[in-house]
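>>> The sequence and its predicted three-dimensional model are supplied below.
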Amino acid sequence: MRSFSYAAPATLDEAVRALTEAGPGAKVLAGGTTLYDLMKLDIETPPAVVDVRALRELAGIDTAGQELSFGAGALMADVAADPVLRRDYPALAESLSKAASQQLRNMATIGGNLLQRTRCAYFRGGPAFPCNKRQPGSGCAAIGGLDRGHALLGGSDACIATYPGDWAVALIAFDAVLDVAGPRGKRTLALADLHVEPGDTPAREHTLDWDEIVTRIRVPVTAAGRGSTYHKVRDRESYAFALASAAVAVTLDGGGAVEECRIAVGGVATRPWRCHDAERELAGAVLDRRSARRAGEAAFAGARPGTHNAFRVELGARTVAEALRIAGERAVP
């Protein structure tokens, strides 16, 4: 790990000032569960680190109002344990409780979790492997290589690295928005506009400016929350990244037909992936085994499998269908 300067500001304004004064390349330290790893691997080499863990402006959880509001500095474990979230928005709670280990969830923040970087072994494997995300223009070893865990959706000729998170997948299904602060003031953006596909510039992963800090995550209140789930399929039951996951929320009418449907998938795309075609497939249909399967297939209609990951197209379709079954049972009054 290379040397760096360290600042622990007492307020958000001070944090933004410290980040700006440190210049491009400076990093925000929240839980540190991702940043420390990347610094040890010499992937992140910030000249300065700004510690925001103690900022009151980033704290707090409010699930009692007209929207769900989470400070970006709230811990994953605390948000996952919120009783209102567990009862009325199980998909959100499950996306956190099924992520990482309990020890990491006790340290990691929900704001930092949104910005974690890919777990692609080539990206993390050092200069022995070409990686356009780590070294632009060097190539992508995953294309034509060992791509079992790589993206089926949203990839490009330059990168097929998978976005690793769970929380953002559930949030995008619920139309979450982010509040952001920087030297040019405060702004709000949809979570759907945060992450970007790799295209020709895989090193650019999100739309935040280098001197901006996520301060709050807000989720509109919806009746679809109760009929929701985050279903995650992985190689082992805990502390593993998704081979395929699905965040699903539905409301049903008295005859079992779908009134509202929200579907997003994770572990299979280069960013959190909302499945609008799958949602349209279910609109007005009776939610049963066949319609759930059709929706699962629609979610992966645009998949581009590589050498070793084609099995995850079928796995992904089944994951969506099973998530719809679980959500449908929860949605029944």
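Okay, I see it.
>>> going forward, measure contacts between C-alpha atoms and count neighbours the same way
Will do.
>>> Do you have the strands of the stretch 101-250 of the chain handy? List them.
In the stretch 101-250 of the chain, the strands defined using DSSP state E, counting those that start in this stretch lie at 177-182, 185-190, 213-220, 228-233, 244-252.
>>> Excluding its own residues, what touches stretch 275-285? List them.
The set of residues external to stretch 275-285 that reach it, using Cα atoms under 8 Å, 6 or more residues apart in numbering, is 257-265, 291-292, 294-299.
>>> Next up, a structure to set beside the first:
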Amino acid sequence: MRPFSYERVPDQAAVRRGVPQSATSRAAPVPTMLLAGGTTLLDLMKLDVLRPERVLDINTLAPKLSAIEADAQGLRLGALARMAAVADDAAVRREFPVVAESLMLAASGQIRNMASLGGNVLQRTRCSYFRDVSYAACNKRNPGSGCAALDGYNRLHAVLGTSEQCIASYPGDFAQALIALDAVVEIEGPQGARRIPFAELHRQPGDRPDVETTLNPGEMIAGFAIPAGPWARRSRYVKVRDRESYAFAAASAAVALDLDGDKVRQARIALGGVATVPWRATAAEAALAGQVLDEASAERAAEAAFRDAKTHGENDYKPELGRRTLVRALLEAKRMEIA
């Protein structure tokens, strides 16, 4: 690990005055980064992937940015709330089970105790070419150098939202629950506070894989707001991975259903492990609208979800695994007992 200076952000006013941008903001990275749980940042610093000269600890803001508040309007979660605390919250488990499940199935118990929600949605890809600096060809780490994964090891790489410059998959779980439930991101920075749909936070790689989010320089995530809705309680997160503990998704699905008997009033579907960003499967949602939900209609929706999938050899299995994962999630959500 390279030498760096360490400071604590004194208060939230300092954030509004402007914290230096992170490596995932819209402009070129600067050598200052924020520290919350540290479960991604310190890991990548040790690997020499990230090289900040200055680390700002924002845990001093935890008293104001760790809220877990559920009411008739929905759920509000502070960016510094820890994954384990949210997963264990009784109201979250009852009213928004897909949120609790997505967090409980992530990482290990020790990491969930440390990791913050804001840091979790901004975690970087697990692509081995990104995380190993001995490989020069990684457009996400070294813009313009190429993508070694295109013709290399890509078994866990994306099949949706890819480009000729990058096929790295987004690794998180919680983000799929957020995008399925139409969450809003609360952001603070030097230009004041703003709110955007969570679906607008991440950028597909296109020709700039190194630019991963729409955060402006100096901005940080302050929290998430998830609106209440008739689909929230009937929601499910299914994750398929190589092992049952501490492994990233080969495919996952977050679903939330509003049903009239067996008929779908509205379906909300997000896919993980198969895309470059948290992926809202709008074609699958449209395929289910007004249909009786059974195995056949679920399979049609899954076909629609992966109609544009593009594979690269070792990940040829992913569209089929993704379809089966989505069908399972839909049928399990339908069978849920709702009090």
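Nice, thanks for sending it over. Just so it is clear, the structure is predicted and the values come from calculations on it, not from any experiment.
>>> Mind putting the strands of the stretch 101-250 of structure 1 into JSON lines with mean neighbour count and distance to residue 81 of structure 1?
Putting the strands of the stretch 101-250 of structure 1 into JSON lines (neighbours: other Cα atoms under 10 Å; distance: least, Cα to Cα, whole Å) gives the following:
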{"stretch": "strand 177-182", "mean neighbour count": "20", "distance to residue 81 of structure 1": "21"}
{"stretch": "strand 185-190", "mean neighbour count": "13", "distance to residue 81 of structure 1": "25"}
{"stretch": "strand 213-220", "mean neighbour count": "22", "distance to residue 81 of structure 1": "17"}
{"stretch": "strand 228-233", "mean neighbour count": "27", "distance to residue 81 of structure 1": "15"}
{"stretch": "strand 244-252", "mean neighbour count": "29", "distance to residue 81 of structure 1": "18"}
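>>> looking at these, which is closest to residue 61 of structure 1?
Nearest to residue 61 of structure 1 among the strands of the stretch 101-250 of structure 1 is strand 213-220; the distance by Cα to Cα comes to 9.6 Å.
>>> from the middle of its chain, how far away would the closest one be?
Between the centre of strand 213-220 of structure 1 and the centre of its chain there are 13 Å (Cα atoms, centre = their mean, to the nearest Å).
>>> Could you list every helix and strand that it packs against?
Contact partners of strand 213-220 of structure 1 among helices and strands, from 3 or more Cα pairs under 8 Å, 6 or more residues apart in numbering; DSSP states H and E: strand 67-71, helix 110-114, strand 177-182.
>>> what's the neighbour count on residue 243 of structure 2?
Counted by other Cα atoms under 10 Å, the residues lying close to residue 243 of structure 2 total 9.
>>> ditto for residue 145 of structure 2
By other Cα under 10 Å, the residues close to residue 145 of structure 2 number 14.
>>> Matching it against structure 1, which residue comes up?
With TM-score structural alignment as the criterion, the equivalent of residue 145 of structure 2 in structure 1 is residue 138.
>>> which ones are touching that match?
Listed by Cα under 8 Å, 6+ apart, the contact partners of residue 138 of structure 1 are 130-132.
>>> and the contacts of stretch 275-285 of structure 1, which are buried?
With neighbours counted by 16 or more other Cα atoms under 10 Å, the contacts of stretch 275-285 of structure 1 contain buried members at 257-258, 260-265, 291-292, 294-299.
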